[in-house]
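# here you go, sequence then predicted model.
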Amino acid sequence: MVSASGTSLLLAVPAAVVGAACMGLASAAQARATKEVEVSRILDPGLLRGLAHRPLWLIGMVATGAGLALQLVALAFAPLLVVQPLLITSLVFANVIYSRLERRPLDRVMVAGSFICIAGLAAFLVVARPSGDSVGFSGTTKPLPLAFALATVTVVALVVAVLFHGSVRVLGLAVATGILYGVTAGLMKAVAGEAREGLAEPFQNWTLYLVCIIGPLGFLLSQNTFQQGQFLTPALAVITALDPLVGVGIGVWWMGETANTTTWALAGEAVAGAVILVGIMLLASRAEHLARAQAGLDSGVPRTAPETSEGTV
């Protein structure tokens, strides 16, 4: 016989995975569409006006709505610390779908880097052993330290994105996007908890309105990130890794959820984080290699050590 908590997971886990597939489709479609419009300034709403006329981008928007709805369903039945990390599988879905949109084979190194990121996060979950099912902010936590840290990193990332160009700019945009996405997910968890008390309850609290500000800002930044980056996978890896990790921090620091914090657990979590970084670095270096190879083709210079399986995913 399945327990009540088991029943909740049977609902939450499929919702989270299907939601990740929808978000992967959204990322791939939106990234492809951003290449079809004029490059805009960071946080310029004009980018969205241009994209609104692209059918592929509209498909991505529908997929985004479906993904967010499924994420909300999952968060209503399981802890933030369980649901958020499952969403990193959107990276694999985005890889496959984007390669099909570009009509290119999957690049083996990019796929390997994606799986390394997912493996690192899976290891983090096993070691951290997240638990708890909070429905709102805990009065026993101290939210200011984490809030200050997240705000500081976001501002620094945006400054870097403004001052620099190329891959450094994309990295800054991706970091800021991932943080805003993670904060949005944490706030959505609180909104889901408020909705349990009545459909009108979220409208009487500040959380929903903050979601309506931070969520769109994160989305606009994501479109800037896709447009500025030559390749989808490295930037998306940063976003999809930071999103659940920030969600984990919010679950523990703001909502009173728990995780294993013994000395050995913290060491294991640090190793898992290092694995995620290795995956991201592999993706970034591969993107640089493919960019140089493409530049050589464009200039008429043959590539060195060509590989038939290379694709720009």
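Thanks, I have the structure now. All values reported here derive from a predicted model rather than from experimental measurement. Numbers count the residues shown, from 1 in each chain.
# CA only for contacts and neighbour counts going forward, please
Fine.
# which stretches of this structure form helices?
4-34, 46-51, 55-77, 80-86, 90-101, 108-128, 144-163, 166-195, 206-228, 232-253, 263-298 (DSSP state H).
# before we go on, here's another structure to hold up against the first:
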Amino acid sequence: MTALAIMFAVISACCTAIGVHLQHQGVRDEAEASQRGPRVARRVLRNRQWLLGFGTLFTCAVLQTVALALAPVTIVAPIVVLALPATAILNAHTSRKRLDRVATTAVIASAGGIAVFVALASRTATAVAFSPSSVLLACQIIAGTIVLLGVSAALRRGIVRCVLLASGAGAGYGLLSILARDVMYTVQIGGWADVAPVSVIGLVVAFAVGSWFIQLAYASGPPDVVVGCHTVLNPLVASGIAIWLLGEAPAASTWTAVGMVCAGLVAIGGVVQLTRHHPQVRRAATQA
């Protein structure tokens, strides 16, 4: 079952790059064609590229949910980072702005760091039932984080605003993985009657807020920077909550935990370097 879950998660991650590219192009086209505000939102919702991207990402979300029903969060969630190199390659091809050596190394570091994280996590992660009180605490922690990042983003512009919004989306999507796993596992064990209301409500809110933050981030930066931020934060948040708050890896040794932390830091460092050396970001800084 775990191998099947990984297969679904890999397909979802690769297709995410296509959906992200389509939505990013739709948002940027409409933002440039009209003033910012409600008018842009209405135009985006009618944009064919954006709608096609939404359909693609919705399919990816279904595949991700199926994967979460078959394997622990700690194994499935990190695989989404494969969307980063796929998006970087697609964006470089369409924009004709190739990544330089540092940016390419940053993408490889992020993907490699998460790959090591998954390898370590898969050795100790086991499917467990999440208690409603722990899920509620996770929702409160992530909600506070998202509010802080959202307020900070509202006060900034350009690539910093993009990174803050994409990070907020990553935190929201990380919680989304936890809640989706909680709902699917509970249904498998006891049926829909045993599903905690907080998980269902949190699932809807996390998806809505994460999606909104992503759209706002598209308007402020290149798609691979957006994907880099939220696909790295997403699995780190999901796995961190699953392991240290919800007890999904009770047998993890100290050295395994240290290795996972180091791998996560490498992945985050890769994203930081990508935001500094991305050709579109450097071009914008030169023109400013």
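Sure thing, it's come through. Given the structure is predicted, the values throughout are model-derived calculations rather than measurements.
# ok, the corresponding residue of the second structure for Val82 of the first structure - how many residues close by?
Per TM-score structural alignment, the equivalent position to Val82 of the first structure in the second structure is Ile75. When neighbours are counted by other CA atoms under 10 Å, Ile75 of the second structure registers 26.
# thinking Ile75 of the second structure is in contact with Val118, fair?
Yes. With contact defined as CA atoms under 8 Å, Ile75 of the second structure reaches Val118; the gap is 5.7 Å.
# I figured Ala196 of the second structure hits Pro132, correct?
Yes. Ala196 of the second structure is within contact range of Pro132, at 6.5 Å (criterion: CA under 8 Å).
# who has more neighbours, the two?
Ala196 (18 against 15).
# which residues does Phe58 of the second structure contact?
By CA atoms under 8 Å, 6 or more residues apart in numbering, the contact set of Phe58 of the second structure is empty.
# what distance do you get for the aligned partner of it in the first structure to Cys22 of the first structure?
Aligned against the first structure by TM-score structural alignment, Phe58 of the second structure finds its counterpart in Gly65. Separation of Gly65 of the first structure from Cys22 of the first structure (CA to CA, to the nearest Å) stands at 9 Å.
# equivalent analysis for Ala185 of the first structure, please.
The separation that Ala185 of the first structure has from Cys22 of the first structure, given CA to CA, amounts to 16 Å.
# for Ser40 of the first structure, which of the helices of the first structure is the nearest?
helix 46-51 (6.0 Å; CA to CA).
# how much does that closest one stray from the second structure?
By mean CA distance after the TM-score superposition for the first structure, the fitted helix 46-51 of the first structure averages 3.3 Å away from its aligned residues in the second structure.
# what comes up buried for that helix?
Leu47, Leu48, Gly50, Leu51 (16 or more other CA atoms under 10 Å).
# redo those residues as a markdown table? Include distance to Leu101 of the first structure.
Output for the buried residues of helix 46-51 of the first structure, formatted as a markdown table (distance: CA to CA, whole Å):
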| residue | distance to Leu101 of the first structure |
| --- | --- |
| Leu47 | 21 |
| Leu48 | 21 |
| Gly50 | 20 |
| Leu51 | 17 |
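# and the closest residue to His230 of the second structure other than its chain neighbours, how many neighbours does it have?
Distances taken as CA to CA, 6 or more residues apart in numbering place Gly170 nearest to His230 of the second structure, at 3.8 Å, with adjacent residues excluded. Residues lying near Gly170 of the second structure (other CA under 10 Å) number 30.
# all good on my end, thank you.
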